[in-house]
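> coords please:
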Amino acid sequence: MTDTPVETMSFEEAMKELEAVVNKLDSGDVPLDASIALYERGAALKKRCEEELKRAEEKVAAITLDAEGNPTGTKPVEGL
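Got it, this is the predicted structure:
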């Protein structure tokens, strides 16, 4: 695991570290205090992954296509 601030991580970085946190917690070999810290880090990583997925979904939803089905750019997604 890293000391990288969660809010600066890419989706892939956050997901990889989240998997490491889950594996460590699943092992059962972590003292209680460390387990609590790992759980908190895991929760922050999960939130980061969700935010990055939502951002990507919004970008995909905003792509417009021309008559031939080619991307022409993006437009704002209504309601966001």
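> When you work out contacts or count neighbours from here on, use the C-alpha atoms and nothing else.
Fine.
> Against Gly42, how distant is Val22?
Between Val22 and Gly42 the distance is 7 Å, computed by Cα to Cα, to the nearest Å.
> can you tell me which residue is nearest the centre of this protein?
Centroid check for the chain by Cα atoms, centre = their mean gives Cys49 as the closest residue, at 1.2 Å.
> Go ahead and confirm it touches Phe11.
Yes - contact criterion Cα atoms under 8 Å: Cys49 and Phe11 qualify, at 5.4 Å.
> for comparison, sequence B:
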Amino acid sequence: MTEPTAPSVEEMSFEQAMRELETVVGQLERGDVALDASIALYERGAKLKKRCEDELKRAEEKVASLTLDASGTPVATQALDAG
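You can find the predicted model right below:
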């Protein structure tokens, strides 16, 4: 039986990337991984960290583009993408 391949970092949600990043950090902190595997984990961790940062920035920009009208209803101050 073959191991399922890890999903592409670019396809992960913020929550998926964060969970995997926590797992990667835990493995690296324990130090019970061979050197080559540690390097691969570090590289994946760097990609996961960037994915999380990018998703947070996107969310912050989306929130910053909203204001409230007089009745407290959110109103976009600029066009938001559909994503």
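> Which of Val22 and Gly42 of the first structure has more residues huddled nearby?
Using other Cα atoms under 10 Å as the criterion, Val22 of the first structure and Gly42 rank with Gly42 on top: 22 against 13.
> so what corresponds to Glu29 of the second structure in the first structure?
Aligned by TM-score structural alignment, Glu29 of the second structure pairs with Asp26 of the first structure.
> which stretch of helix or strand covers that match?
Asp26 of the first structure belongs to helix 11-27 when assigned by DSSP states H and E.
> what sits up against that helix?
1-2, 6, 30, 35, 38-39, 41-42, 45-46, 48-49, 52-53 (Cα atoms under 8 Å, 6 or more residues apart in numbering).
> now the residue of the first structure positioned farthest from its centre: how far from Pro76 of the first structure?
Most distant from the centre of the first structure: Ala67, at 34.0 Å, with distances by Cα atoms, centre = their mean. Taking Cα to Cα as the measure, Ala67 of the first structure falls 20 Å from Pro76 of the first structure.
> Quick one: average offset of the longest helix along the first structure versus the second structure, please.
If you go by DSSP state H, the first structure has its longest helix at helix 32-62. Its matched residues in the second structure lie on average 0.2 Å from helix 32-62 of the first structure after superposition (mean Cα distance after the TM-score superposition for the first structure).
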